[in-house]
Each structure stands twice: as structure tokens, then as C-alpha cells.
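Engineer: give me coordinates for this.
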Amino acid sequence: MRKIDRRIVIVVSVIFILGLAYGLMRFLIAQKEEPPVRQTIESRRFVRVEPVKYTSISSSISEKGRLSSIAEVDIVAEASGKIEAGTVTLKKGASFSKGDVLFLVYPDEAILSLKARKSQYQNILAGILPDLIIDFPEAEESFSQFFATINVGKPLPPMPEIEDSKLKIFLASRNVISEYYNIQRDELQLQRHTVRAPFNGTFIDVYMELGAFTNTGGKVARAINTDHLELEVPLKRSEASWIQKGDPVTISSEGSYTWKGKVIRKSQFVDENTQSQTIFISLPYDREQPLMAGEYLVAHFPVRPIEGAMEIPRNSVFNSDEVFVARSGRLAKERINVIKLNASTLIFNGLPEGDSVVVQQLINVSEGTLVQVDKEAASQQMQPGGPGGGPQANPAVQPGAGENKKEQSAKKARNK
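Structural biologist: Here you go, the predicted model:
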């Protein structure tokens, strides 16, 4: 019995001690003062803004392009044989004029074959002349003159006109007509042994040297026309849409030379590598300031006014067509209508006039961020002289502010 009472006393004592400790802990916690809660202060971002005001903006396009010839052709041999020298040096970079003999393809054999055929033709005509005197006396004189004017070293003279059907049958039966046209074909074939320049130009590559043997259709050289050049200017498709066929263009080089050109065509496809549309500009030949194919020039396209638009820096636009505007001291997102992209600026419309559009790049900000307008920039924009206007008074520093503070402290001391 005593053992049971003793256990009860021990249990009650432990519970009492634990309760006392818990109550003491709660008392001590209640005596501790709560730390003051710091109020969160929302920071302000200084931003530069411009009031939205639409005007007429003159926008130009300048881009570099490569000069190329309007004619770049392969010079091929139209006959087979050994390549012989003409009046022009058959070397890369050699220049020539229209009609110059570029090279010959061994014509001696073709010349002798043609002379032999003309001689045989004379033999045919000599055999029919007695028959013409008897059967066709009215045609005898014309064919006698035709026979007398044939020279084996010169082109065939024109054949007399044949109106009589019987005479035509007679001449056809003696191969007079067919042989005449066969000789004319051989004369054309002989001309193909002499290759002449189709335009004023230069060789940009030579595939065969003098003395080499070429087959019919073999490539001998590659040439370009140096009198008529055109400038190929790649533009973004959005910029190319502003260019029209026939527009005048000013061309400039690094040497401060300028030329006048004209847009002659626009490519109707986009380059798959550069995603650009090519504009072709024709340039006249200028002997005082000669141009050369392959050099790079800058094309300045005409200025076109854009009505009802505004220009801002490109880095102030994000997501391709969104900007921040400052309203009631906070940022708000707005979409704009992008009209044209320049190198560092952008022309747009779509915002209500009078809004304050942010004209600087903002990082780590979101819609609703508290902002304060950069007053120095704003005052320069609002002053009638721009940045050169008169100085503005700083509202944070007012005259006499130091004197008012001194008077207030003196009154407090007298009251004490």
C-alpha cells in the first residue's frame, strides 16, 4: 500500500514540475518584446521618356552591295582544231573591244575545202550554160554574169532570181541550187573558226592556252562586259518593299566618289541563306571614274516621308513590338505598330498621342514597377531649345530652406 502511494506521489510531483516549467517558459516568452516590423519600401526606377507625338519622318535606306557585270559568258569553240593566236592576248585579265579576234581554231583546212567546193560549183555552172542558151535564152545572161563573178577566195555572190518553173526544175536536176546553199553553209562554218569579241570586256578566266586542241563546244575562256555594270544590293524584305523599279539611287565609294544609278529590277525570291531580297541597280560607264566588277559600293536609296509616325531607339522595344509607357508613376506595357526598322532606331505608330513612352532599355522590370521620370532628360526634351535651353531650378532645393530649420530649433530651445 505504501509502495502504491509512493508511486502516485512521484508521478504527481513530475507532472507538477513539468507544468511549472511550462508555465514559467510561457511567462518568460510573454515578457519578451516583439521586434519592430520593418516596412517594405518600394524602390523607384529612373527612366527616360518622350511624349508620343506623330509627325512626318524622312527615312532613307543605305546598304552595301557588290558590283557585277550584266554579261558574264563562256567563250566556246564552235569548231574543232588547234587554237591559234588572234589580235588579243589569250590570258586572264587581258582586255578587248567588240569585234576583236580573240583566237582562231586552225582554219587552213576549212579554207582549202571551201575553195575546192567553189571550184566544183563553177564546173557545174559551166556545164549548164550551153543548155541555157538553147532552152532558156532569157536566163542565159544573168547566169553568165553570176558565173563570172564567182571568186573562190570570196563569198558567193547572190544567185539570180528564178521565176520560171521549168528553169527551176532544170537547175534542181543539175544540183545547181542545192550546191549553192551547201557552199553558203560551209562559208558560215569557216566563220566559226574565227572567234570574235561580242562586247567590250576582259577575260576573268582562261581554260585553254594557245596550241591546245579543242573540240566543238569546248570552253576556252570566260569573259565579262566591262561597259555595263550593275550593283546587287541585298535588303531585308521589309526594307525592299519601300524600293520601286525606276527609283534613282546615289552610289558612293570609300574614295568619296559618287555615281548616279537607277533601280532596274527586284528579285522575286528571298535568298535562303541570308533571307534577303536583292535589288539590282544599273550604273552607266564613266571613263573619268571607271568602275570594276567585284568591288563593293554603298547604295543610298531615295528618302521617302512617312506620315503620322514617331522614331525611338530600337533597344527600347522588346518582344519585337512592345514598349513600356509611364502612367501615374508606374510602368505599363503597350503594343505598337512597327513601320520601319533602321540601324539603331525604329519608326512606329499605334500609341495614343500624349502618352509617355520609355526610350531606354530596361532590365529586370515588370509591368507595374514604380518609376520616376528622369527630369534632366525630360527638361531637355521639353525646353524649346532642346538640350541647349536655360537651366531649370531643382525642386528638391528651395531657397531659404536652411534658414527655416534654424528658426524652428531656436523656438524649441526658448520653450524649454
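Engineer: please count neighbours and contacts with C-alpha atoms only from this point.
Structural biologist: OK.
Engineer: can you tell me the helix or strand for Phe170?
Structural biologist: If you go by DSSP states H and E, Phe170 is part of helix 165-173.
Engineer: likewise Lys115?
Structural biologist: Here Lys115 is assigned to helix 108-135, by DSSP H and E.
Engineer: just Ala30 next, same as before
Structural biologist: Per DSSP H and E: Ala30 is located in helix 2-31.
Engineer: now do the strands in the stretch 201-350 of the chain.
Structural biologist: Assigned by DSSP state E, counting those that start in this stretch, the strands in the stretch 201-350 of the chain fall at 201-206, 213-214, 219-225, 229-236, 248-252, 258-266, 276-283, 296-313, 322-327, 330-335, 337-341, 345-349.
Engineer: let's compare: structure for the following, please.
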Amino acid sequence: MNFNRTSRLFCSLAVGIACQAVAQDQTPVSVTKPLLDANESRFQFTGTITSERVASLSPRVAGLVAKADAEMGYSAKAGDVLVGLDDTLARMELREEELNLEAAEADLINSKRRLDEAVNLGDANFPRSERENRETTYRMAQIAVSRLETLVATQREIVERHRIIAPFDGMVAEKMAEVGEWVQTGNPVLRFVDTESLRLDVQVPQEQLALVMGSDTVMVEIAGSGEKAFEAHIEARSPQVDPQTRTFQVRIQLDNSSPNVKPGMSAVAIFKPSSEDASVFITRDAILRTADGQVMVWVAESSGGGFKASRRIVQTGPTSGDYIQIVSGLQPSDQVIYQGNELLQEDQAIRIVESVIPIERER
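Structural biologist: Below is the predicted model:
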């Protein structure tokens, strides 16, 4: 008899029987990984759209409204005339000062000519005292011209102040005076709004401080504008929390605002966490309860070249279809047992017969 051959055959049979015994001791299970859903973790805050620049325009001089064509909704560019006051008297005074200036300039020219004559003749042919008198006359004429130039410039400014002009590109939001009304300085005549540079102010609870501080962009939805949700930039965050409401203000710059977006509209700012902070969902088949009522799942862990069952106590959130949210107790990389999990024991050897990749769940 060939003992070597018999020994090898016996060993092969022994190993096969042992492997079969080990396989029989391993409980077959099916596993899946948690489904990540950042949309479930998003936070929405409603706020009001405001303009960066809103101006209450009032006249710089008192007067009678002579022109007021800028009605509510009127668009204007910076420098456009919105309201005109009656400037008849101011223009008449301006004309008078302009005539005085013309006369003074003529007198200056004549004084300069007479002084030049005296200088050209020289002291030998022209009395010194007379030349000095002409120098004084010329100097006084220069002063008179300078003074009248100032008066003309002042009167032109007074005429200009009879107009109310647009301080920036925008639109008339409210008109508060009509033609024929007398208006005083400091009393608003128009409310003018910059409709291009818009922002959204929202109040965020202090519990979401970390979420907001870790993000520079948000999605904005504006109901009734006909516009799709768009990305916007966080311009500023309030440095303090309101002690009454326990909220802090976040200001969002609406870079993608359209003509349909107006100041005063309501809008929603949607803050989404990073993928690391996304909500975790698992199939409801994986959920079990302990004798004391705690919610648990079984997870497949590596063990000596195989796998073993490990119990995890979890906290659950809302249910959505066949999935349930796991608030705590699971990691996105865990292999969750959802079939063959009914009779498992801690550290029990298991054999993975099926590994399912989760797909996006229906909403």
C-alpha cells in the first residue's frame, strides 16, 4: 500500500470536511450600505428681498413743483431728472449776475489796456502816480470779475438745485408730490430704489450656526418670480445672536436676480450640508428591536479573513417609503445586514451571500 498517497488523500478529505463544517457554521446574510441623502439634511429659511440702496429724495430748495413725470415704476439712470421745481426767478437772477460778469470782464479788459499804455510810455513820458492809479484800477477790476464769477457759479448751483435727479440707476417706488404742490427742503418727494443690486436677509436659528458658517453659497427660491432656484453668495453674517429670538441674521447677495425679482418679495434660502454631513438612510428590513425596546441593526465586520455580526444601537428619524433615516449610530461605510439578521448573536460568524448597492430612493 502507498502510505504517502493514502495520507494525502486522508488530509484532503479532512480539510474538505473542516471547510464544509466552517461554512455550515457561518450564517448566510445579505448586506447593504447606508444611502446618503443630503437633500433630507437641508435647512430652509424664509426672508425678505431688499435693495442695497433705497433713497428718499427731497428737494434741496423750497419751491413749486413744475414737472413730475416720474410715476411709480419709472426707470431712470443716474443723473436723470425726476422732478423739476419752478426755477423762473432763479434763472432771472442768474441772468442778471451773468450780465454783471460780462460788464466786469469788459471793464477788466479796458483797465488792462490803459495800464499797458502807461507801462509802454515809461516813467519818463508818463506820470508815475497815474500809472500806479491804473495798476490799482486794474487790480480792482480783477477782483470784481472773480467775485462775480463766484456769484454766477452760486446762482447756477441754485438753479440746478431746483431739479431732483436720480442718484443711481433704479426705479421710482413711490411718488409723494404732484405738479402745483409747494415742497420744502427735507420733505421726501420720491422714494427711489436700486432694483439691480438685491439681497436676501434671513434669520437663522443658533442651532444651525455651524452649518451656515461652513458655507459660502446657498440656493435661493423665489415664489411667484417664474425663476428656477439659483445659487447665491453669502455676503455677511451677523456677529451676534438676537437674545430674544436666538437667531442671527444672514445676508445673501442675489447675483442672479432677474427683472421678475423685486424688493419686498419673499424668498427661501436653502442651506445644504456637505456630503459628510448628509442624512443616512437604510432599508426598514434592517431595523430590529431589543428586549428593552431599543432600536438596533446588525453590521458585518471583518474578522480573521471572514466576517462577524456586530450589533449597533441606533436612533431613527422619519420614514420615507421603504427607507428610514438613521440619526446616529451608523457610519456611511458600514455594511448593514438586512436579510438573515433575525437570529444573529454578537460576534457570530457570518457569510455574505449578497451585497446590494443602494440606489437613490423615491421621494
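Engineer: how about Ser80 of the first structure, nearest residue that isn't a chain neighbour?
Structural biologist: Using CA to CA, 6 or more residues apart in numbering and skipping residues adjacent in sequence, the residue nearest Ser80 of the first structure is Asn215, 4.2 Å away.
Engineer: give the contact list for that neighbour.
Structural biologist: Contact analysis of Asn215 of the first structure by CA atoms under 8 Å, 6 or more residues apart in numbering lists 77, 79-81.
Engineer: Asn273 of the first structure: which of these is nearest?
Structural biologist: Asn273 of the first structure lies nearest to Ala77 out of these, by CA to CA, at 36.4 Å.
Engineer: just tell me what the closest one corresponds to in the second structure.
Structural biologist: In the second structure, the residue paired with Ala77 of the first structure is Pro59, using TM-score structural alignment.
Engineer: where does that match sit: helix, strand or coil?
Structural biologist: coil (DSSP: H, G, I helix; E, B strand; the rest coil).
Engineer: quick check: stretch 184-191 of the first structure compared with the second structure, mean distance?
Structural biologist: By mean CA distance after the TM-score superposition for the first structure, the fitted stretch 184-191 of the first structure averages 1.5 Å away from its aligned residues in the second structure.
Engineer: returning to what we had before: and Ser409 of the first structure, which of the strands of the stretch 201-350 of the first structure is closest to it?
Structural biologist: Using CA to CA, the strands of the stretch 201-350 of the first structure put strand 330-335 closest to Ser409 of the first structure, at 38.3 Å.
Engineer: please report how far the residue in the first structure that Glu157 of the second structure lines up against lies from Val195 of the first structure.
Structural biologist: Residue pairing (TM-score structural alignment): Glu157 of the second structure is matched to Leu188 of the first structure. Remark: distance between Leu188 of the first structure and Val195 of the first structure (CA to CA, to the nearest Å) = 12 Å.
Engineer: cool, Arg7 of the first structure as well?
Structural biologist: Taking CA to CA as the measure, Arg7 of the first structure falls 133 Å from Val195 of the first structure.
Engineer: Leu188 and Val195 of the first structure: who's more crowded?
Structural biologist: More crowded of Leu188 of the first structure and Val195, by other CA atoms under 10 Å: Val195, with 20 against 12.
Engineer: these two touch, right, that one and Ala77?
Structural biologist: Yes - Val195 of the first structure is within contact range of Ala77, at 7.5 Å (criterion: CA atoms under 8 Å).
Engineer: so which bit of the first structure is the host helix or strand of Val353 of the second structure matched to?
Structural biologist: Assigned by DSSP H and E, Val353 of the second structure falls within strand 349-356. Using TM-score structural alignment, strand 349-356 of the second structure lines up with nothing in the first structure.
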